[in-house]
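Trainee: Predicted model, plus sequence, below.
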Amino acid sequence: MARPSRAHEKRAELVTAARRAVLERGILGLRLRDVAERARMSAGSVLYYFPSMADLLQEVQRQAVDRFCAAREAAAAREPDPRLRLITTIDSGLPTGPDDELCVLLYELGAYARRDPDYAAQHVRLFERQVTLYAGILDEGAAAGMFTLTREAAVIARNLVALEDGLGLHLLAAAPPLDAAAARDLLLAYASDATRCAL
C-alpha cells in the first residue's frame, strides 16, 4: 500500500517558515536560503513544493489576508450595536505595536504590490474586504438612526481603511511619530465627524 502524500503538510511547513523569515529578515532582504533553513530543507526541496519564492510568498500573503480579515469580521459580529461595532472595527485594524506579527507581515508583503500584479490583487482584496466591513456597519447604523452619514457609506469606509493603513505604517516605523492610542483617537475623530455620532 502506497504511503499517503505529505505534500500538503510540507507546503504548510514552508508557509510557516516563510512567514517567520519575513518577520525576522523583512521582505527586501529575504532569500530562498532563509526559508529553507527555517524549514530544515534544501533550497531545491522548497522549489519542489513552490516553483518560486514569489509563489510561496503569495501563499503567505493570501493566508495573512484571510486571517486578518476573518479576525476583524468576527470581532465586529460580536457587537450588536453599530456604534460599538464601528469602534471595535477601528480597534481591530490598527497594529498594536511593532510586535503585531500579522500587521507587520501584511505591511512587509504589501511592498511587493507596487511591482507584482498577483501581490497587487491580494492587496486590493484586503482593502475591499475591509471597506465592505465598514460600509455594512455604516449603512446599518444609518438605517437604525444612530448615524447621520456626511458622505456615502462606501466613501467613508474607503477613507477609514486608507487612514488605518497610513497610521499603521507610522506605528510600525523604527521611530513612530505617534502611538497606538493617538492613532486610535484620530480614527475615532474622523469616524465621529463622518457619522455625526460621538464615538
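Mentor: Ah, there it is.

Trainee: switch to C-alpha atoms for all contacts and neighbour counts from now on
Mentor: Will do.

Trainee: Packing partners of the longest helix belonging to the chain?
Mentor: Longest helix in the chain, counting residues (DSSP state H): helix 117-143. Other helices and strands packing on helix 117-143, by 3 or more CA pairs under 8 Å, 6 or more residues apart in numbering; DSSP states H and E, are helix 53-77, helix 82-93, helix 101-110, helix 153-171.

Trainee: what helices or strands is the last one leaning on?
Mentor: Put plainly, it is helix 153-171. The contact analysis (3+ CA pairs under 8 Å, 6+ apart) places helix 153-171 against helix 117-143, helix 180-195.

Trainee: and residue 168, which of these is closest to it?
Mentor: Residue 168 sits nearest to helix 180-195 of all these, at 8.0 Å, using CA to CA.

Trainee: Mind listing residues that contact that closest one?
Mentor: 87, 90-91, 94-97, 138, 147-151, 156, 160, 163-164, 167, 171, 198-199 (CA atoms under 8 Å, 6 or more residues apart in numbering).

Trainee: Next one for the comparison:
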Amino acid sequence: MARPSRAHERRADLVAAARRAVLGRGMLDLRLRDVAAEAEMSPGSVLYYFPTLTDLLREVQREAVERFCAAREDAVRDEPDPRRRLTAMIRSGLPSGPDDELCVLLYELGAVARRDASYAAEHIRLYERQVGIYAGILETGAATGAFTLTRDAGTIARNLVALEDGYGLHITMAVPTLDVARAAGLLLACASDATGCDLGDPGSGDQEGDR
C-alpha cells in the first residue's frame, strides 16, 4: 500500500516557517535561504513544494489576510446592537501593540504591493473585505435609526479602514507615535462624527444607551 502523501503538511510547515522568517527579518532582507533555515530544510527542498519564494510568500499573505478578516467578522457577528458592533469592529482592526504578529506580518507583506501586482491584489482584497464589514454595520445602524450617517456608508467605511491602516502603522513602528488606546479613541471620535452617535470611550465600555 502506498504511503499517504505529506505534501499538504509540508507546505503548511513551510508557510509557518516563512511567516516566522518575515516577522524576524522583514520582507526587504528576506532570502530563500532564510526560510529554508527556519524550516530546517535545504533551499532546493523548499522549491520542491513552492516553485519560487514569491509563490510561498503569496500563500503566507493569503493566509494572513484570511485570518485577519475572519477574526474581524467573528468579533462582530453575534452583537445585535449596531453601536456596539461598530465599536467592536474598530477595536478589532488595530494592532494589540507594537509586537502584534499578525498585523506586523500584514504590514510587511503590504509594503511589497507597490511593486508587485499579485501582492497588491491580495492587499486590495483585504481592504475591500473590511470595507464590506463596516458598510454592513453602518447600513444596519442607519436602517434601525441608531445612526444618522453624514456620508454614504461606503465612504465612511473606506475612511475608517484607511485610518486603521495608518494608525496601526504608527503603533507598530520601531518608535511608536501613539498607543492603542489613543488610536482607538481617535477612530471612535471619527466614527461618532460620521454616524451622529456618541460611541463613547473605548476603554470605559461607556456608550450612548448605556447611561
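Mentor: Done, it's in. From a predicted model like this one, the values you see are computed outputs, not experimental measurements.

Trainee: Kindly provide the TM-score of these chains.
Mentor: After superposition, the two chains reach a TM-score (TM-score structural alignment, normalised by the length of structure 1) of 0.99; 199 aligned residues with a CA RMSD of 0.6 Å.

Trainee: got JSON lines for the helices and strands packed on helix 153-171 of structure 1, with mean neighbour count too?
Mentor: Converted to JSON lines, these look like this (neighbours: other CA atoms under 10 Å):
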{"stretch": "helix 117-143", "mean neighbour count": "18"}
{"stretch": "helix 180-195", "mean neighbour count": "18"}
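
Trainee: who wins for proximity to residue 39 of structure 1 among these?
Mentor: Closest to residue 39 of structure 1 of those is helix 117-143 (CA to CA; 23.2 Å).

Trainee: Onto which residues of structure 2 does the closest one map?
Mentor: Taken onto structure 2 by TM-score structural alignment, helix 117-143 of structure 1 occupies residues 117-143 there.

Trainee: Against structure 1, what's the mean shift for the matching stretch, could you check?
Mentor: Following the fit onto structure 1, the mean deviation recorded for stretch 117-143 of structure 2 is 0.2 Å by mean CA distance after the TM-score superposition for structure 1.

Trainee: got a list of what the closest residue to residue 82 of structure 1 other than its chain neighbours touches?
Mentor: The spatial neighbour of residue 82 of structure 1 that comes closest, neighbours along the chain excluded (CA to CA, 6 or more residues apart in numbering), is residue 141 at 5.2 Å. Contact partners of residue 141 of structure 1, counting by CA under 8 Å, 6+ apart, are 82, 83, 147.

Trainee: I'd like to know how far residue 36 of structure 1 sits from residue 73 of structure 1.
Mentor: When distance is defined by CA to CA, to the nearest Å, residue 36 of structure 1 is 34 Å away from residue 73 of structure 1.

Trainee: Oops, could you answer that again for residue 171 of structure 1 instead?
Mentor: According to CA to CA, residue 171 of structure 1 and residue 73 of structure 1 sit 22 Å apart.

Trainee: Also residue 48 of structure 1?
Mentor: Distance from residue 48 of structure 1 to residue 73 of structure 1, counting by CA to CA: 35 Å.

Trainee: between the two, which one's more packed in?
Mentor: residue 73 (19 against 12; other CA atoms under 10 Å).

Trainee: Just to check, that one is in contact with residue 134?
Mentor: No: counting by CA atoms under 8 Å, residue 73 of structure 1 does not reach residue 134; the two are 9.7 Å apart.

Trainee: what residues do those two have in common as contacts?
Mentor: Shared contacts of residue 73 of structure 1 and residue 134, defined by CA under 8 Å, 6+ apart, comprise residue 89.

Trainee: In space, not sequence, find me the middle residue of structure 2.
Mentor: Centroid-nearest residue in structure 2: residue 68, 4.5 Å away (criterion: CA atoms, centre = their mean).

Trainee: roughly how far apart are the spatially closest residue to it that is not a sequence neighbour and residue 72 of structure 2?
Mentor: Spatial nearest neighbour of residue 68 of structure 2, chain neighbours left out: residue 102 (7.3 Å); criterion: CA to CA, 6+ apart. Look at residue 102 of structure 2 and residue 72 of structure 2: by CA to CA, they are 12 Å apart.

Trainee: residues touching the residue nearest to residue 139 of structure 2 when sequence neighbours are not counted, list them.
Mentor: Computed as CA to CA, 6+ apart, the closest residue to residue 139 of structure 2 that is not its neighbour in sequence is residue 153, at 6.2 Å. Taking CA under 8 Å, 6+ apart, we find residue 153 of structure 2 in contact with 134, 135, 136, 138, 139.

Trainee: Relative to residue 177 of structure 2, how far out is the second one?
Mentor: For residue 135 of structure 2, the distance to residue 177 of structure 2 (CA to CA) stands at 29 Å.

Trainee: repeat for the first one
Mentor: Using CA to CA, we find residue 134 of structure 2 at a distance of 26 Å from residue 177 of structure 2.

Trainee: just the third one next, same as before
Mentor: From residue 136 of structure 2 across to residue 177 of structure 2, the span is 31 Å (CA to CA).

Trainee: before we move on, back to that, buried subset of the contacts of helix 180-195 of structure 1, written for ChimeraX?
Mentor: Applying 16 or more other CA atoms under 10 Å to the contacts of helix 180-195 of structure 1, the buried members can be selected in ChimeraX as follows:
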select :87,90,91,94,95,96,97,138,147,148,149,156,160,163,164,167,171
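
Trainee: Just the endpoints, please. Distance across stretch 42-59 of structure 1?
Mentor: Taking CA to CA, the first and last residues of stretch 42-59 of structure 1 lie 19 Å apart.

Trainee: rewinding a little: for residue 32 of structure 1, which of the helices and strands packed on helix 117-143 of structure 1 is the nearest?
Mentor: The nearest among those, by CA to CA, is helix 53-77 at 6.6 Å.
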